[in-house]
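K.L.:
No sequence on hand, only this structure:
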């Protein structure tokens, strides 16, 4: 049976020591977020993850969701009770505004505890995750009346939310969507069409489901310029806030999926359903992108979370499973064989997972902090810089961390050998669950194109230049620090490769756009490697300084941190040179073969 222990100590190290979260006490929601509160909240979240969410993860995968004859959907046994406990603890509204029943705490803290909860039960955590994204869209683009009608119940978890984009013929290219909206003269619209792959589209865990639906108003322009966003509740809401009649929206079928069986992925049918415009006519994409960006950060966390729990289980198995002898001589002479953790290939897998998990955790929390600064700081320049970084990092965090989450789930499964292929050991579920994160909320190839095509040139390259300057300044400031030279020199080399590839795109992609498309995926991963390397260098600096001061109560933890940091620099960072070489070969050999030859 799988095991899970929330990595609280590592989270607190990143928040307190690396990011220095107390320095942001002047921002709303941060004033009381000192070490004591952080420790209390993360410890309680760990308890919920380990004792409430995790126990129903494996059973939820095995049981799955069931669609009844009346088109209602039943979630797996234990899911509703776990969800109710999660909501009653205030976790869904942790970072939501207090005026709507939330606690107003930082999004950074929400991200930290979400990692534990997703590791414990990814499928279950998709229900509140989608709700939080829907809340964000309503708060930013909804009217005051819409906010008052829907948000308090959603923050409480009494109602949940969804996002409805994809149609059978229309995925990434939303300009092709056909769902139509017909004005009714009273401010409402009749929504008709079909959406597919709708996570949490129908279930029995909340009293109402608030669907956010993209549709085209009759007579609107073709393409993405004619798309609007609508609030379509499962049950109509009366003026006094009570629930009224069932709306014309139903679950036509449940998708039969590779993983996340505990989440209801639905075909949703809209048959003259009543909907309400949010964000203005033909302005639907702007409103939906609020939700999509929130979701992309959450999906990046899913990659990290699955990578973490897969690693924990592989490490435990490797310590216990005996097989063969160490190449350097027996390490357990009292046993007939050594634990497999002595073998270099097993160590390669475990150290790779560990290095990306710990570096990725810092990357995710640093990115979440940019979101808080962008939305909460009273310094206009700080908001602009943070918003730039957030936009730049979102496709990288989503694309790189979900690719790595799947890779690491497979690595962990490999550590188990044949047992990893047997369902009762639980490793198959992590592989199956992790796979979707690379696909939904914009497939990772699309994230790479977004990075190169939109995020790099945005505002004249302001974001990428600021980040390059920040990483370069860190290397320069610490150049004379002998204890850090092994980190800063390697980081600077990776940064040089990234800058050179960026310049290559500038020189070769304008005249031949396929060069950008051909190199974008390698570029995204190179960027992720460098940013995580930057996080590792910052963590190493903190660890070295504390160890040099002496008498640290966490000496072993910090020494292990430095060992893992050196592994990342030695074994992972050199990959930037490979990625750079591939980028600079351009698109010719990739695009030359005629389509009919495939």
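P.N.:
Noted; the coordinates are in hand. These figures come from a predicted structure and were not determined experimentally.

K.L.:
going forward, measure contacts and count neighbours with C-alpha atoms only.
P.N.:
Fine.

K.L.:
okay, now residue 85: neighbour count?
P.N.:
As a burial measure, residue 85 scores 15 neighbours (other C-alpha atoms under 10 Å).

K.L.:
list the contacts for it?
P.N.:
Counting by C-alpha atoms under 8 Å, 6 or more residues apart in numbering, residue 85 touches residue 52.

K.L.:
in what helix or strand does it lie?
P.N.:
helix 79-88 (DSSP states H and E).

K.L.:
Burial check on residue 317, number of neighbours?
P.N.:
By the criterion of other C-alpha under 10 Å, residue 317 has 18 neighbours.

K.L.:
Pasting the second one now:
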């Protein structure tokens, strides 16, 4: 059976020693009185909920899956899921970072994201039920009317009601301009909505009293394409004027997807048959509201793979220390046993270190982005809000694609550590691999994220935002450039920082002549950019560790951090050279291939 221990020490290191989040938080009026002890205490209790309540349900939930009653369209979640959700509500976890105006606790978003990392490690399928609610809550808070906010947000904050996002249709996924779901005005401020949506996570379940679906649909006079998409609230049950639940709405689950992973989450085919909904925002401007939810979901999906990477590493490490197999190449290490633990073998250590480096690098990036989101929404300085939003927009596709790509690599490697036992359900490793694979697909495939990064976030403003991140690297290089102990970390990112300018300009020039060049280079480009970002954070983590060691701190945590940083720069960061070379190979070798596909 798999186990999970919340990585509280590393979380505290990232928050308090690396990024000094309390300094940033205390510049925001609503967090001015918050202290590190409170943050740490909340994290500790959140870790207990994740490891003691959710983790024991992960393997059983995967094996049992969800069940749908054909007559009533009702969906039952695996045994224990509903009870765990009740504990989640009773513990106030749903309201952690929500607005006090709607019954929330008003704690920082960064705290909520770290809590959700632990939930994802413990049980990603379960975590998707409340996780999607946060995105729906954010979209309604930003774009809903006062009446809509009063009707829905209090119950969504408490967790009594959950949320879903209904985008994908059988004939269209990311290209939402092709959708066919129709919305017909009823003359009383409501709309009747008809259509079919698929792949709707948490679209129907038994864990909450109501489900607030955010649905994309077209008005009868809508212009074609993405400019004709509107956003609607479609509750599972109608809500009466006094806030109580009324009759069942015309939206139901027509089937559950039989899928590769996340079996404990209900992935639904949803049919809207004259369902009554209300418009969110302006007609034909639905993507404005939905992008709030989608961007939150993209950060959330990165967090899912971060959680899986961490728990895969923990279990693979424990197995590698216990499993004996062959002798070390340098001679026996455990002479009292018939063979040595497999952790003595270099390639086993490589797989473990890969997972550890990707988990800890991902945690640093995720925490940094969570603070950018906090500052974008709540910092009193308008320039800080603007700059934070711009930087977050650049980093969001990297969080989603780079961390999930790395999660797939890490969970696969950790399964490999188990050998044949990794292939067996009872160890839990094959579930982590299956669950990790979806994260590269939904909320915009990783190719879509790569196109977004290169096309929209970099080339569209001639690399201006990318250069702003480059300045962070430049500041670190200037600060530590003459420190010989930092050379192995500083030199690689300094060189790559210089290369990125030329690399980006070259890709942009080729794309100006042939737009296919963006598509041909984008995935490789994101890998390079991802390593540039991870490299920056790993260099900073090494900087902190070296300073602590130099000061006489004997905590082996810092030695381990330094050793992992060395591994990252020696074994993982060099991928950038290959990725730049393949990106430069251009579109012709891909597109001039008609004979291959004839």
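P.N.:
That came through, no problem. What you are looking at is a predicted structure, and each value in this text was computed from that prediction instead of being measured.

K.L.:
Kindly state which residue of the first structure is aligned to residue 433 of the second structure.
P.N.:
Under the alignment (TM-score structural alignment), residue 433 of the second structure maps onto residue 431 of the first structure.

K.L.:
Now do the same contact list for the nearest residue to residue 397 of the second structure once chain neighbours are set aside.
P.N.:
Residue nearest to residue 397 of the second structure in three dimensions, not counting chain neighbours: residue 449, with 4.9 Å by C-alpha to C-alpha, 6 or more residues apart in numbering. With contact set as C-alpha under 8 Å, 6+ apart, residue 449 of the second structure has these partners: 397-398, 400-401.

K.L.:
Tell me which of those residues fall in strands.
P.N.:
Applying DSSP state E to these, no entry is found in strands.

K.L.:
Can you tell me which of these lies closest to residue 562 of the second structure?
P.N.:
Within the contacts of residue 449 of the second structure, the smallest distance to residue 562 of the second structure is 24.1 Å, found for residue 398 (C-alpha to C-alpha).

K.L.:
how close does the closest one sit to residue 17 of the second structure?
P.N.:
24 Å (C-alpha to C-alpha, to the nearest Å).

K.L.:
The two - which one has more neighbours?
P.N.:
Taking other C-alpha under 10 Å, residue 398 of the second structure and residue 17 do not tie; residue 398 has more neighbours (28 against 14).

K.L.:
follow-up on the earlier one: what does the residue nearest to residue 397 of the second structure align to in the first structure?
P.N.:
By TM-score structural alignment, residue 449 of the second structure lines up with residue 447.

K.L.:
Let me know the helix or strand that whichever residue in the second structure pairs up with residue 493 of the first structure is in.
P.N.:
Aligned counterpart of residue 493 of the first structure in the second structure: residue 495 (TM-score structural alignment). Using DSSP H and E, the element containing residue 495 of the second structure is helix 487-513.

K.L.:
after superposition, how close is that helix to the first structure?
P.N.:
Mean deviation of helix 487-513 of the second structure relative to the first structure after superposition (mean C-alpha distance after the TM-score superposition for the first structure): 1.7 Å.

K.L.:
Quick check: next helix or strand after that helix?
P.N.:
Once the chain leaves helix 487-513 of the second structure, the next helix or strand it forms, by DSSP H and E, is helix 516-550.

K.L.:
That next one packs against which elements?
P.N.:
Packing partners of helix 516-550 of the second structure (3 or more C-alpha pairs under 8 Å, 6 or more residues apart in numbering; DSSP states H and E): helix 346-378, helix 382-417, helix 446-451, helix 487-513, helix 556-567, helix 575-584.

K.L.:
hmm, back to that, residues in contact with the match of residue 433 of the second structure?
P.N.:
406, 409-410, 413.

K.L.:
any idea which of the residues you listed is closest to residue 547 of the first structure?
P.N.:
For the contacts of residue 431 of the first structure, the nearest to residue 547 of the first structure is residue 409 (33.1 Å; C-alpha to C-alpha).

K.L.:
and residue 265 of the first structure, how far is that from residue 446 of the first structure?
P.N.:
Distance from residue 265 of the first structure to residue 446 of the first structure, by C-alpha to C-alpha: 22 Å.

K.L.:
More neighbours: the two, which one.
P.N.:
residue 265 (23 against 19).

K.L.:
Wait, that one touches residue 197, no?
P.N.:
Yes - here residue 265 of the first structure lies in contact with residue 197, judged by C-alpha atoms under 8 Å, at a distance of 5.5 Å.

K.L.:
Overlap of the contact sets of these two?
P.N.:
Residues touching both residue 265 of the first structure and residue 197 (C-alpha under 8 Å, 6+ apart) are residue 255.

K.L.:
which part of the second structure lines up with the strand or helix carrying residue 276 of the first structure?
P.N.:
In this assignment (DSSP H and E), residue 276 of the first structure forms part of strand 265-278. The alignment of strand 265-278 of the first structure onto the second structure (TM-score structural alignment) spans residues 267-280.

K.L.:
picking up where we left off before, could you say which helix or strand holds the match of residue 433 of the second structure?
P.N.:
Going by DSSP H and E, residue 431 of the first structure is part of helix 427-437.

K.L.:
check the fit of that helix onto the second structure and give the mean distance.
P.N.:
Following superposition, helix 427-437 of the first structure is found to deviate from the second structure by 0.7 Å on average (mean C-alpha distance after the TM-score superposition for the first structure).

K.L.:
contacting residues around the equivalent of residue 76 of the first structure over in the second structure?
P.N.:
The alignment partner of residue 76 of the first structure in the second structure, by TM-score structural alignment, is residue 78. For residue 78 of the second structure, the contacting residues are 60-61, 64-66, 264, by C-alpha under 8 Å, 6+ apart.

K.L.:
Most neighbours among those residues, which one?
P.N.:
residue 264 (30 neighbours).

K.L.:
Helix or strand: which one has the nearest residue to residue 79 of the second structure once chain neighbours are set aside?
P.N.:
With C-alpha to C-alpha, 6+ apart as the criterion, residue 79 of the second structure has its nearest non-adjacent residue at 6.9 Å, and that residue is residue 61. Assigned by DSSP H and E, residue 61 of the second structure falls within helix 58-64.

K.L.:
No more questions from me, cheers.
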